[in-house]
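Undergrad: Provided below for reference: sequence and predicted model.
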Amino acid sequence: MIYLDYQATTPLAPEVKEAMAPWFDKFANPHSPSRWGREAAAAIEVARDQVAACLPPAGEVVFTGGATEALNWALRSAVRISDRRRVVTVLTEHAAVLDTCDWLETQGCEVVRLPVGPDGLVALPRVSAAVDERTAVVAVMLVNNEIGVLQPVAEIAALAHDAGALVLCDAVQGFGRMAIPEGPDLIALSAHKIHGPKGVGALWAGEGVKLAPMLHGGGQEKGLRSGTLSPMLVAGFGAAAKLALGRREQDHAWVEHLWSCALAALGPAWDVNGSLEHRYRGNLNLFREGLDAARLLADLRDIAFSLGSACASGSGRPSHVLRAVGLADREARSCIRLGFGRYTTEEELVAACRRIDQTASAQRSFA
């Protein structure tokens, strides 16, 4: 299997596996006062510092079960602690944001969903016009999970702060791969997108930002999220963050190289969706006229790639992101997403892209 689905999840790094291994046997509850419990608690605090090192300097990391939980919590909390009832977001956000916004509307909130241009970017004048003294929070993704576009998060944060609103940034696809811009008040993270384990994420809250408790009970995680933490998963998250920070420039250079190799191997029949300039190049979302993308996926079962977000796969609905950038439903069904990174070799990527192009060409020949 050639794995080209890095936006869905990433391979577990060997260093992360090594960091997690001791906690299979060290099973003590990290919230217990026993010696073993204190050792587990200390490991969690080491991991907290390792994750925080990849983030803006002043703030606090609270571990969660994943980024979906963190995004739900952040949005609900931002509204609960404010007397404002407007939420501003972007049409191309992850379902964890958009679906939470749908729910907030049932609770009496007004939600403004901003459109994007054909390049996938939201225009700053639109943000400025939407954010006012009624706005509690602005939610914007750093790197789009489907098309890889980089939103102007710092500039959006400045506009939001001028109106007294908080800013929530879904940084799942950018964390560990690039510097997180200063400005957001809340940042959602996930371990398994940076070669860490599944089942653990985090919400970062900037200095002075209040959070309403999400889960009630023992108050284990700073009195905000009750429940027993997994030392194994948290230690893995910390190790993945430390590794990503140390390798960031190396990983960035490799992804840039792979991007060029992929485009050369695919040839001229494919168009890239989203901005070519403002993007993370480990995400290559492509359109080919007349392609039956679902059939292509079935014909190439030994190559792992996708038709869009893993969260929406199987729904049968065209991608809301591709529709937002102007593609018709028929065109959206002619798109594929290739994701690659640290452990992708040039040889396997080039071989896969050539086979993808050949198989797509064969579709037209037999159409």
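TA: Perfect, thanks for sending it.

Undergrad: Could you use CA atoms for every contact and neighbour count after this?
TA: Fine.

Undergrad: Not counting sequence-adjacent ones, nearest residue to residue 243?
TA: Counting by CA to CA, 6 or more residues apart in numbering, residue 243 lies nearest to residue 15, which is 7.9 Å off, once chain neighbours are set aside.

Undergrad: Am I right that that neighbour sits in a helix?
TA: Yes - assessed with DSSP: H, G, I helix; E, B strand; the rest coil, residue 15 lies in a helix.

Undergrad: ok, it - how many residues close by?
TA: By the criterion of other CA atoms under 10 Å, residue 15 has 14 neighbours.

Undergrad: Do I have it right that it meets residue 239?
TA: Yes - if you go by CA atoms under 8 Å, residue 15 and residue 239 touch, sitting 7.1 Å apart.

Undergrad: How much space separates residue 76 from residue 83?
TA: Applying CA to CA, to the nearest Å, the value for residue 76 to residue 83 is 13 Å.

Undergrad: who's more crowded, the two?
TA: More neighbours surround residue 76 than the other of residue 76 and residue 83, with 18 against 11 (other CA under 10 Å).

Undergrad: Name all residues that make contact with the spatially most central residue of the chain.
TA: Geometric centre of the chain, nearest residue: residue 172, 2.7 Å, by CA atoms, centre = their mean. By CA atoms under 8 Å, 6 or more residues apart in numbering, residue 172 lies in contact with 67, 142-143, 188-190, 193.

Undergrad: Of the residues you listed, which is the nearest to residue 206?
TA: Distance to residue 206 across the contacts of residue 172 (CA to CA) is lowest for residue 188, with 11.8 Å.

Undergrad: okay, now the one to match up with it:
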Amino acid sequence: MIYFDNSATTKPYAAALETYTKVASHYFANPSSLHKFGQKVRELHEEARKQIATLMSARTEEIIFTSGGTESNNLAIKGIAHAYQNRGKHLITTQVEHPSVKNVMQELEQNGFSVTYLPVTETGQIRLEDLKKALRKDTILVSIMHVNNEVGAVQPIQEVADLLAETEMPLFHVDNVQGFAKMELDLVKIDAMSISGHKLHGLRGTGVLYKKNKLNLQPEMLGGGQELGLRSGTENTAGIVALAKAMRLSLEDFQKKVSNLTNLRDFLLAEISKLDGVTIHTDAASSAPQIICFSVKKQRGEVLVHALEEKEVFVSTTSACSSRAKLESSTLHAMKVPENQATGAIRLSLSYENTSYEAEQFIGILKDILQKINEVVK
């Protein structure tokens, strides 16, 4: 099997699974319970928070545990919008955000907020000039993803952070679900950042929202007041401890293996670009090292996905979150990719565990599939 769908989800590290099983089996008490057993679980929970804060160069009270990237994005954007609406009701994001940002923005528009959606270049990046023009006195939030989940385009997050740091408002939120442990990012001038556990070899149902100390949020989930009152519900301590382990291991992989990952991506890009009828939508010079998006002339993406699947090769049609339902404004449309190419796009997403042998095997399989498809078309 060749698994090139890591942006959809990753295989959990064996050590993360082992950690989860140990904690779930032996430390299963409710961390909010007053008895000694519950307090032992609370200690594990808070130690994981401390470890993650250290990994992120943050303070422990700035780490909020969530169920994943979608919840983190919802809590950050809605939480900021509602907490600061007395200072303005204008928000800025981009045309290429994940649905968990884009759909939240659309809901806020229905509730009286105004949203500016920044356009992108043909390689998927925003222009700082467009952001500067969009800023208003009543702008309270800018939310921009670090790495695009469909084509891998990297946004100029540091430049945006520097620009926004010149004034108290607006606040700056970054969806870093696809960028964590793949790209460097300095938190100093970022107010909130979302991370998902299952995108970095942790378990599903785990995530982090980094929230700068000064930042106020209106909670989305009310109840027992867990997670500093911002995310009520009995905590998933086993998943959170496993998340801390996965984050540490993924950052170690980043330090040791990111150059290998980049080389693997570049090899695939070079070989795929040689094939007849193929259009590459990922610009290597301005993209993350793990994502490749391309389309084949006169072919639909799902046809290629299923043809590869028959050879035990697993990829996706752009975003896994939208592959079953065509979205009105996808990243490719925002990049001015023609409709006939956008519908034929597929995404390869790599992990540090993928090998050059798998890449070579993939190219051979893809060549065979395209040759057979072209013969049928003729």
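TA: It's in. Quick caveat, the model's predicted, so the values are computed rather than measured.

Undergrad: ok, residue 253 of structure 2 - how many residues close by?
TA: 17.

Undergrad: Around the nearest residue to residue 317 of structure 2 once chain neighbours are set aside, count how many other residues there are.
TA: In space, and not counting its chain neighbours, residue 317 of structure 2 is closest to residue 346: 4.2 Å by CA to CA, 6+ apart. When counting by other CA under 10 Å, one arrives at 27 neighbours for residue 346 of structure 2.

Undergrad: just the strands in the stretch 201-350 of structure 2 please.
TA: For the stretch 201-350 of structure 2, applying DSSP state E, counting those that start in this stretch gives strands covering 207-211, 278-280, 291-296, 313-314, 345-349.

Undergrad: And the helices in the stretch 201-350 of structure 1?
TA: For the stretch 201-350 of structure 1, helices defined by DSSP state H, counting those that start in this stretch occupy the ranges 231-266, 293-299, 320-324, 329-332, 346-366.

Undergrad: Now distance to residue 157 of structure 1 too, for those helices, in a markdown table please.
TA: Below are the helices of the stretch 201-350 of structure 1 laid out as a markdown table (distance: least, CA to CA, whole Å):
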| stretch | distance to residue 157 of structure 1 |
| --- | --- |
| helix 231-266 | 24 |
| helix 293-299 | 37 |
| helix 320-324 | 22 |
| helix 329-332 | 31 |
| helix 346-366 | 37 |
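
Undergrad: so which of those helices gets nearest residue 117 of structure 1?
TA: The minimum distance between residue 117 of structure 1 and the helices of the stretch 201-350 of structure 1 falls on helix 320-324, with 7.9 Å, by CA to CA.

Undergrad: any idea how far residue 290 of structure 1 is from residue 367 of structure 1?
TA: 10 Å.

Undergrad: For residue 234 of structure 1, list the residues it contacts.
TA: Residues in contact with residue 234 of structure 1, defined by CA under 8 Å, 6+ apart, are 44, 47, 63, 200.

Undergrad: Does the second one touch residue 231 like I think?
TA: Read it as residue 47 of structure 1. No - in this structure, residue 47 of structure 1 is not within contact of residue 231 by CA under 8 Å, at 9.2 Å.

Undergrad: Quick one: neighbours of the spatially closest residue to residue 22 of structure 1 that is not a sequence neighbour, just the number.
TA: Among residues not flanking residue 22 of structure 1 along the chain, residue 232 sits closest, at 7.8 Å (CA to CA, 6+ apart). Neighbours of residue 232 of structure 1 under the rule other CA under 10 Å: 24.

Undergrad: How about the contacts made by the counterpart of residue 232 of structure 1 in structure 2?
TA: When structure 2 is aligned by TM-score structural alignment, residue 232 of structure 1 is paired with residue 238. Counting by CA under 8 Å, 6+ apart, residue 238 of structure 2 makes contact with 19-21, 23-24, 27-28.

Undergrad: Among residue 367 and residue 290 of structure 1, which residue is more densely surrounded?
TA: The neighbour comparison of residue 367 of structure 1 against residue 290 (other CA under 10 Å) goes to residue 290, with 16 against 6.

Undergrad: do you know how far the corresponding residue of structure 2 for the more buried one is from residue 80 of structure 2?
TA: Structural alignment (TM-score structural alignment) places residue 290 of structure 1 against residue 298 in structure 2. For residue 298 of structure 2, the distance to residue 80 of structure 2 (CA to CA) stands at 44 Å.

Undergrad: For the equivalent of residue 138 of structure 1 over in structure 2, which three-state class applies?
TA: In structure 2, residue 138 of structure 1 lines up with residue 142, judged by TM-score structural alignment. Going by three-state DSSP, the secondary structure assigned to residue 142 of structure 2 is strand.

Undergrad: Isn't residue 142 of structure 2 up against residue 89?
TA: No - contact between residue 142 of structure 2 and residue 89 fails when scored by CA under 8 Å: they sit 11.7 Å apart.

Undergrad: ok, back up a step: including distance to residue 95 of structure 2, could the strands of the stretch 201-350 of structure 2 go into JSON lines?
TA: Listed next are those as JSON lines, based on distance: least, CA to CA, whole Å:
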{"stretch": "strand 207-211", "distance to residue 95 of structure 2": "22"}
{"stretch": "strand 278-280", "distance to residue 95 of structure 2": "20"}
{"stretch": "strand 291-296", "distance to residue 95 of structure 2": "18"}
{"stretch": "strand 313-314", "distance to residue 95 of structure 2": "28"}
{"stretch": "strand 345-349", "distance to residue 95 of structure 2": "18"}
